[in-house]
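Student: Okay, here's the prediction I keep looking at, along with the sequence it came from:
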Amino acid sequence: MWKSGFKWMFLIIGTTIGAGYASGRELWEFFGHGSGLAIVLFVIFFSISCFVIMSISYRKKSTEYRPVLKVIVGEKLSPVYDVMIFLYLFTTTVVMLSGSGATGQAFNLPYWVGILFIAITLVVLFSKDITGLLSINQVILPILIIGLLYVLLTFTFDQKLHLFSHWHEQFNWASAFPFTALNILPLIAVLGAVGNKMASKKEIWIASIGSGLTLGVVTYVYNNSLIQISEQILVYEIPLFAILSNYPFYMVLFMTILLWFAIFTTAASGVLGLTTRLNGYFKLPFWLLVVLILATMIPLTTFGFSTLIGILYPLYGLLNLYVLTRLLLFPLWDKKKTN
């Protein structure tokens, strides 16, 4: 039970902590000053949403996201959100590929080298179906979370920052809604693809609460650090490197590797959602479908990492607010429907 619960927890975190999140760019788009309460609300909303999505997936024993989506938004709107999820997964995976290119540039590698490297690694990962993704998440994610917290807390102590000094300002609480909404759509796609692999309700509780609390702690500490370097963020494509600017090269190297792992796990989750959705239409080997999807994405990475995040993420966050509302109120209208 605990092992399975942590397996799904790491899948959720791996889907959420991507290039935008781990680099700090996504957090700065939504949070910043006066966001302590917003982050607490995000933890609550996110945990509830994960629990509802997983419960529906478990009930439906789903192998792709459409049956879950129909329950959440209804028969009439499900085709609309089906297209939106597909476009979301496609464009955010493009962002991950672009993020890999930007990460490579930190070591003076050409932009396209970082993109090709992650594309080839994704094909290798999915050469053995989805089991490779679940296995690698359980190794990568604990290292990523511990490493990220280590760097952020080191920065906090070195700069003598107070973790709760900004609690008197809570004017940005409403940002919890679009930020949670932004991260929900890929979870429907990914968790909807593994409903037939869930064994009990207990592992759903572990995964939903554990992922919400873990992401909440990391988000709060990260946001607190970003506030201190707010004037430098405009200069950096990846805000995390502004935090690391005064640290030795080995720490920069360590965090760059972790950042790439974050990009990789989210790209893998996006590809999982896309391939399980298209699998019914194209009778192709799983790995070949991955190759074809990635081949269509690579030309779009020329738009740049921060540009893609700045335009797409806030837009998706607003469009997904209806889905978030349905998830948060699900126990009420589902009970009414069954009576």
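Tutor: Noted; the coordinates are in hand. Numbering: from 1, shown residues only.
Student: Could you use CA atoms for every contact and neighbour count after this?
Tutor: Will do.
Student: Burial check on Leu319, number of neighbours?
Tutor: Number of residues near Leu319 (other Cα atoms under 10 Å) recorded here: 16.
Student: gap between it and Arg326?
Tutor: For Leu319, the distance to Arg326 equals 13 Å [Cα to Cα, to the nearest Å].
Student: So Val43 sits against Leu215, correct?
Tutor: Yes: between Val43 and Leu215 there is a contact under Cα atoms under 8 Å: 7.4 Å.
Student: So if I had to pick from those two, which one is more boxed in?
Tutor: Val43 (25 against 19).
Student: which residues sit in contact with the more buried one?
Tutor: 212-213, 215-216 (Cα atoms under 8 Å, 6 or more residues apart in numbering).
Student: Now the element after the strand or helix carrying it, going C-ward?
Tutor: Element membership of Val43 [criterion: DSSP states H and E] is helix 36-60. Next in sequence after helix 36-60, counting helices and strands by DSSP H and E, comes helix 66-73.
Student: putting a second one here so we can go through both:
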Amino acid sequence: MKTISTLAVAFTYVGTIVGAGFASGQEIKKYFTDYGVYGIASYCIAAVLIFLLGKKIMLMCRKNNINSYDKLISLLSGNIFGKLFDFFITIFLIGTLTTMSAGMGTILNQVFSIPIWFGNLVLMLFSIIIVKKGINEISKINIFIVPILILVTIIISGTSCDGFEVSLVKSASAVKSLFSMILYVAYNIIMSISILPALALSANEKSIKRGTMLAGIIIAFLGLLMSFALLTNYDIIQNVEIPLAVIADKYVGFYIVTFILEVFSTAVSSLYGVYTRVNKKNKMLYIISLCAYCFSLFGFSNLVTYLYGIMGVIGIFMIGILIKGDYR
């Protein structure tokens, strides 16, 4: 297998985390913007933790030749707890795939009046095609997608921050903001282990260390810029499903393309994780994709709120195990 570069590691890691929830502004709003200045401080901590935990996971996988998340969980948790975590993480990845599908349907319906069921289906079919091509193809896609995300986020958020103030959020709480940050990091770590093991075996140690650090910097920059933009426009975005689309204004066309690409990237990562879990059996790939598609009709905003919150709690236990110490 060809060794991938620092940029490939960074952009694939970012592309896995930055999906429909992030690109829509819904994720940043719920977990950080709603807490005002406390949310901004919490997000800085979150970006650092995502870098450190991602690096540790990848180095651990490389050292122990681990290529799928079930083997990583078994190493971390043992057989009994490992099987339990394995089950919940598999469900979460399928749920994330479901959420990405719902996000695609929502944006296409909102902008082009395309039926939600059709938008969901298109994402699922393209995800299956890419997943079957393997980790190198996934990395190539993210090297293309993430720079576009960075550019568009700078343009949209940067031009929406006039008159920035944090007093718009009246009920901000430091304690609640901290807990929200922990949940955010936890479910993103759960999300990332769908792709990090395979990524780790395709990169050398230097690329892993530099790549995860670069990923943390990119995530911090994008999230903070978006937070400032959302806070500035909090009165008009607090009750909408896709906040960033509301403030995109004349750049809405560029935003829609970026949103679709990021949704696709995270959907592919989620499906790839489950695909490796079932030992790359095509029949199971199709069954899982069909189930995810059916549940995606439940609605994007509801899935972001409930699914990610529940899995964030489970992710906290996984982070505790990672922080506990090094494993052989």
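Tutor: Thanks, I have the structure now. Predicted model only: the values in this text are computed from it and were never measured.
Student: Would you give the TM-score for this superposition?
Tutor: The TM-score (TM-score structural alignment, normalised by the length of structure 2) is 0.90; 319 aligned residues with a Cα RMSD of 2.4 Å.
Student: rewinding a little: now the helix holding Val43 of structure 1: which residue numbers in structure 2?
Tutor: Mapped onto structure 2 using TM-score structural alignment, helix 36-60 of structure 1 covers residues 40-64.
Student: what's the answer for stretch 133-149 of structure 1, then?
Tutor: Counting by TM-score structural alignment, stretch 133-149 of structure 1 corresponds to residues 138-154.
Student: mean shift of the matching stretch relative to structure 1?
Tutor: Stretch 138-154 of structure 2: mean distance to aligned residues in structure 1 after superposition is 1.3 Å, counting by mean Cα distance after the TM-score superposition for structure 1.
Student: Mind listing what's buried along that stretch?
Tutor: Within stretch 138-154 of structure 2, the residues that count as buried by 16 or more other Cα atoms under 10 Å are 138-139, 141-143, 145-146, 148-149, 152-154.
Student: Of those residues, which belong to helices?
Tutor: Residues from these lying in helices, with DSSP state H as the criterion: 138-139, 141-143, 145-146, 148-149, 152-154.
Student: could I get the residues you listed as JSON lines with distance to Leu224 of structure 2?
Tutor: Putting these into JSON lines (distance: Cα to Cα, whole Å) gives the following:
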{"residue": "Ile138", "distance to Leu224 of structure 2": "26"}
{"residue": "Ser139", "distance to Leu224 of structure 2": "25"}
{"residue": "Ile141", "distance to Leu224 of structure 2": "25"}
{"residue": "Asn142", "distance to Leu224 of structure 2": "21"}
{"residue": "Ile143", "distance to Leu224 of structure 2": "22"}
{"residue": "Ile145", "distance to Leu224 of structure 2": "20"}
{"residue": "Val146", "distance to Leu224 of structure 2": "16"}
{"residue": "Ile148", "distance to Leu224 of structure 2": "17"}
{"residue": "Leu149", "distance to Leu224 of structure 2": "14"}
{"residue": "Val152", "distance to Leu224 of structure 2": "14"}
{"residue": "Thr153", "distance to Leu224 of structure 2": "11"}
{"residue": "Ile154", "distance to Leu224 of structure 2": "11"}
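Student: quick one, what contacts Lys60 of structure 1?
Tutor: 67-68, 195-196.
Student: My error: substitute Thr96 of structure 2 in the last question.
Tutor: 191, 267, 270.
Student: Neighbour-wise, which one of the contacts of Val43 of structure 1 leads?
Tutor: Result: Gly212 is most packed of the contacts of Val43 of structure 1 (other Cα under 10 Å), 23 neighbours.
Student: what residue of structure 2 matches up with it?
Tutor: Per TM-score structural alignment, Gly212 of structure 1 is aligned with Gly216.
Student: Hmm, Val48 and that match touching each other?
Tutor: Yes: using Cα under 8 Å, Gly216 of structure 2 is in contact with Val48, at 6.2 Å.
Student: Tally up the residues packed near the spatially closest residue to Leu148 of structure 1 that is not a sequence neighbour, please.
Tutor: Closest residue to Leu148 of structure 1 apart from its sequence neighbours, by Cα to Cα, 6 or more residues apart in numbering: Met255 at 7.3 Å. Residues near Met255 of structure 1, counting by other Cα under 10 Å, number 21.
Student: Which parts of the stretch 201-328 of structure 2 are helices?
Tutor: In the stretch 201-328 of structure 2, the helices defined using DSSP state H, counting those that start in this stretch lie at 205-232, 234-237, 243-248, 252-277, 282-296, 300-324.
Student: of these, which approaches Thr90 of structure 2 most closely?
Tutor: Closest to Thr90 of structure 2 of those, according to Cα to Cα: helix 252-277, at 6.4 Å.
Student: looking just at contacts, which helices and strands does that closest one meet?
Tutor: For helix 252-277 of structure 2, the packing partners by 3 or more Cα pairs under 8 Å, 6 or more residues apart in numbering; DSSP states H and E come out as helix 6-17, helix 20-24, helix 69-112, helix 116-131, helix 135-158, helix 243-248, helix 282-296.
Student: so what secondary structure elements neighbour the shortest one?
Tutor: To tie it back to what came earlier, the one meant is helix 20-24 of structure 2. helix 26-31, helix 69-112, helix 243-248, helix 252-277.
Student: Give me the neighbour count for the counterpart of Val122 of structure 2 in structure 1.
Tutor: Mapped onto structure 1 by TM-score structural alignment, Val122 of structure 2 lines up with Phe117. Phe117 of structure 1 has 14 neighbouring residues, counting by other Cα under 10 Å.
Student: Quick one: residues contacting Phe117 of structure 1.
Tutor: Contacts of Phe117 of structure 1 (Cα under 8 Å, 6+ apart): none.
Student: now swap in Leu133 of structure 1 and tell me
Tutor: Counting by Cα under 8 Å, 6+ apart, Leu133 of structure 1 has contacts 125-126, 265, 268-269.
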